[in-house]
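Asks: Have a look at this fold, sequence not included:
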């Protein structure tokens, strides 16, 4: 069965399976363009509802191609959709354009600006190095799934608000509905194991930053005061490792790591361990807690090299003092020089 035949057959079988469970639906095929992920999908909408659920046809087809039993895949998708319908937020499409209702659902997400350049032309966003910060309405969220709506330029216009207002409201609301969490790696592993396995390390250098439901938690780097709060917890400068769009790793800057090695590690992990739709970027970042600067690790190293080339800080200060003294001396001499020039002109060029 080729792909086109598979899509038509699966759509009919899915509809029949849901009808057997007394769920009447409309099924249509769409190409879904999403940030970080675009795919062929079946949009399945329960009768009488204005909101549906998308089933990724590309993934479903490849699962069968790789040898999974067709009936098993069909049954799995049917149960997944049934669960989604049961937890679907009770909203009408008209509610989504009512900003007074939606403002308190505003959150932020981060994606690769380069990989999503086309879609970002139609989406209000901010830039942090090569990371784009976008805005979403979180209709419902849990550890297993979330229902969200991306705020596009068109939706922002329907809200009747400016980009600045959207940004300001999201900066206030996102930390409330998706608060930032910064935990040591030992604490994180203990939670994953369901109980204490590792003893806390007072000299821990690796931390995990995200949100409670673990969905799109890397956006915490865009929160107000996040970098300063993390610097206080880690005790100074640190590197930011984009492990995925769902979380970032914070690593104390002990002076033993460099941008090239970190980037190589991130590329390898992204290529082998992270789902393509969850990849953030292949670059490491750095936060300078003294200068309050977030930048790529490469830029940080370049800035460091320039400072070292300028000499020790006390020498740079001494040089600045000397320059300021010269300026003051020149300023004092300026009136005297002007007077002498005036006399020179009046006396035929002879200075007194």
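Replies: On my side now, so go ahead. What you see is a predicted model; the values in this text were computed from it and never measured.

Asks: Please count neighbours and contacts with C-alpha atoms only from this point.
Replies: Noted.

Asks: now the strands: where do they sit in the stretch 201-350 of the chain?
Replies: In the stretch 201-350 of the chain, the strands defined using DSSP state E, counting those that start in this stretch lie at 206-210, 238-244, 247-252, 285-288, 293-296.

Asks: likewise the stretch 51-200 of the chain?
Replies: Taking DSSP E, counting those that start in this stretch, the strands of the stretch 51-200 of the chain run over residues 53-56, 106-112, 126-128, 131-141, 146-150, 181-184.

Asks: Dump those to TSV, plus distance to residue 232 and mean neighbour count.
Replies: Shown next, in TSV, are those (distance: least, C-alpha to C-alpha, whole Å; neighbours: other C-alpha atoms under 10 Å):
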stretch	distance to residue 232	mean neighbour count
strand 53-56	42	18
strand 106-112	23	25
strand 126-128	21	15
strand 131-141	24	20
strand 146-150	31	17
strand 181-184	11	18
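
Asks: Adding distance to residue 199, write the ones you listed out as CSV.
Replies: Shown next, in CSV, are the strands of the stretch 51-200 of the chain (distance: least, C-alpha to C-alpha, whole Å):
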stretch, distance to residue 199
strand 53-56, 42
strand 106-112, 33
strand 126-128, 36
strand 131-141, 32
strand 146-150, 33
strand 181-184, 11
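
Asks: Out of those strands, which gets nearest to residue 170?
Replies: strand 106-112 (5.3 Å; C-alpha to C-alpha).

Asks: What are the contacting residues of that closest one?
Replies: 35-36, 130-138, 169-171, 173-175, 177-178, 216-219, 222, 245, 279-281 (C-alpha atoms under 8 Å, 6 or more residues apart in numbering).

Asks: Filter those down to the buried ones and hand me the ChimeraX line.
Replies: Selection command for ChimeraX covering only the buried members of the contacts of strand 106-112, criterion 16 or more other C-alpha atoms under 10 Å:
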select :35,36,130,131,132,133,134,135,136,137,138,169,170,171,173,174,175,178,216,217,218,219,222,245,279,280,281
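
Asks: Contacts only, for residue 159.
Replies: 97-99.

Asks: burial of residue 237, as a residue count?
Replies: Counted by other C-alpha atoms under 10 Å, the residues lying close to residue 237 total 24.

Asks: what about versus this one:
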């Protein structure tokens, strides 16, 4: 079954589940243009109350189908995901039209300028370096349910506000809505491994409530704190080069965190602390990597590495840029 037929089949299965479960609204399939001009198919429900509803993207589910998963099981999984993510979203069209209500929810993110030229024709933005700063309404009700809506030029007309006002509001809001985090690369890797171990254990043995990691995990039978210690020790041993310190700059949500490099005074404070200029590696739209500037590694080597990662490791939608930047603390400025 090709992808188009898969989408049609999921649409039909979802409609039957919605009717059986008493879900009101019209099930729709949309072609969504994401970052870097990536087109994705999604399924959602248009409801009578004009309230925000989750958008579920279907590409990963098609991969599961191609690997042999039953399409009815996939439809049930999508439906359950939809219901779970619907619970916390209390945002209506009336809310969206009310600028006073959404003003404090406006934040910015950064994307690649050239890869999004077509989209940027309809979106208020600020062109900086080879990037564009664009603006979202951040809708979040709890730790598990969140969504964003990109602000377009037509919305400024509806609210009767200027692009300059949106820029100023976002500049103030974003660090508060998405506080910055700077951490050593080793600590981030350790955090990811520990979270993965914890999630595996939590799924298999929920009643233990995190007292011990299951015995079939890497350091079986030890308290979680001890496992964390072991993981961090192993990561330190694996460090590629003791002469190169690498730091990850993102936000607390770990989503669209690359924009933190434009937070007022943040890079200046960090660069002054380590007393060096900074190489900025745009590892994805979600984070950047900071390396103290010295002569140990050339710009050409870094740019080659960025290109390889973008081509072989990242999804197209996550690519930020193909080259490094330099932060000069004397000028308090980022250069290409």
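Replies: Perfect, I can see it now. As the structure is a computational prediction, the values presented were derived from the model and not from experiment.

Asks: hang on, the earlier thing: which one among the contacts of residue 159 of structure 1 gets closest to residue 298 of structure 1?
Replies: residue 99 (40.5 Å).

Asks: any idea how far the closest one lies from residue 235 of structure 1?
Replies: 40 Å (C-alpha to C-alpha, to the nearest Å).

Asks: And for residue 317 of structure 1?
Replies: 26 Å.

Asks: ok, and the closest non-adjacent residue to the residue nearest to the spatial centre of structure 2?
Replies: Nearest residue to the geometric centre of structure 2 (C-alpha atoms, centre = their mean): residue 255, 2.9 Å. Closest residue to residue 255 of structure 2 apart from its sequence neighbours, by C-alpha to C-alpha, 6 or more residues apart in numbering: residue 286 at 5.1 Å.

Asks: Cross-reference the contacts of strand 106-112 of structure 1 with the helices and report the matches.
Replies: Of the contacts of strand 106-112 of structure 1, the ones assigned to helices by DSSP state H are 169-171, 173-175, 177.

Asks: Residue 289 of structure 1 against residue 234, yeah?
Replies: No - here residue 289 of structure 1 lies out of contact with residue 234, judged by C-alpha atoms under 8 Å, at a distance of 10.3 Å.

Asks: quick one: contacts for the residue mapped onto the residue nearest to the centre of structure 2 from structure 1?
Replies: Using TM-score structural alignment as the criterion, residue 255 of structure 2 maps onto residue 215 of structure 1. Applying C-alpha under 8 Å, 6+ apart to residue 215 of structure 1 gives the contacts 143, 145-146, 246.

Asks: try 10 Å this time
Replies: Counting by C-alpha atoms under 10 Å, 6 or more residues apart in numbering, residue 215 of structure 1 makes contact with 109, 141-146, 178, 245-247.

Asks: How about residue 221 of structure 1?
Replies: Residue 221 of structure 1 neighbours (C-alpha under 10 Å, 6+ apart): 109-110, 128, 133, 180, 209-210, 227, 230, 240, 247-248, 294.

Asks: burial measure for residue 8 of structure 1, as a count.
Replies: 13.

Asks: what's residue 333 of structure 2 in contact with, if anything?
Replies: Applying C-alpha under 10 Å, 6+ apart, the residues near residue 333 of structure 2 are 262, 267-268, 326-327.

Asks: 7 Å instead?
Replies: Applying C-alpha atoms under 7 Å, 6 or more residues apart in numbering to residue 333 of structure 2 gives the contacts residue 327.

Asks: which residue in structure 1 lines up with it?
Replies: So, by TM-score structural alignment, residue 333 of structure 2 is matched to residue 293.

Asks: how much space is there between that match and residue 261 of structure 1?
Replies: 21 Å.

Asks: Next: residue 291 of structure 1.
Replies: 24 Å.

Asks: now residue 123 of structure 1
Replies: From residue 123 of structure 1 to residue 261 of structure 1 the distance is 34 Å (C-alpha to C-alpha).

Asks: Please flag which of the contacts of residue 159 of structure 1 sit within helices.
Replies: Using DSSP H, those in helices are residue 99.

Asks: now the contacts of residue 159 of structure 1 in CSV, with neighbour count?
Replies: CSV is the format used below for the contacts of residue 159 of structure 1 (neighbours: other C-alpha atoms under 10 Å):
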residue, neighbour count
97, 16
98, 13
99, 18
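
Asks: of the contacts of residue 159 of structure 1, which stay in contact in structure 2?
Replies: Compared against structure 2 with both residues aligned by TM-score structural alignment, their matches' C-alpha atoms under 8 Å, the contacts of residue 159 of structure 1 retain 97-99.

Asks: Take those and lay them out in JSON lines including distance to residue 161 of structure 1.
Replies: Output for these, formatted as JSON lines (distance: C-alpha to C-alpha, whole Å):
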{"residue": "97", "distance to residue 161 of structure 1": "11"}
{"residue": "98", "distance to residue 161 of structure 1": "11"}
{"residue": "99", "distance to residue 161 of structure 1": "8"}
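
Asks: follow-up on the earlier one: so for residue 289 and residue 234 of structure 1, which sits in the more crowded spot?
Replies: residue 234 (21 against 18).

Asks: Which residues are in contact with the more buried one?
Replies: Going by C-alpha under 7 Å, 6+ apart, the list of residues near residue 234 of structure 1 reads residue 252.

Asks: which residue lines up with it in structure 2?
Replies: So residue 234 of structure 1 corresponds to residue 274, using TM-score structural alignment.

Asks: Kindly report the same for residue 307 of structure 1.
Replies: Using TM-score structural alignment, residue 307 of structure 1 pairs with nothing in structure 2.

Asks: gap between the two ends of stretch 149-167 of structure 2?
Replies: Start-to-end, stretch 149-167 of structure 2 (C-alpha to C-alpha) is 16 Å.
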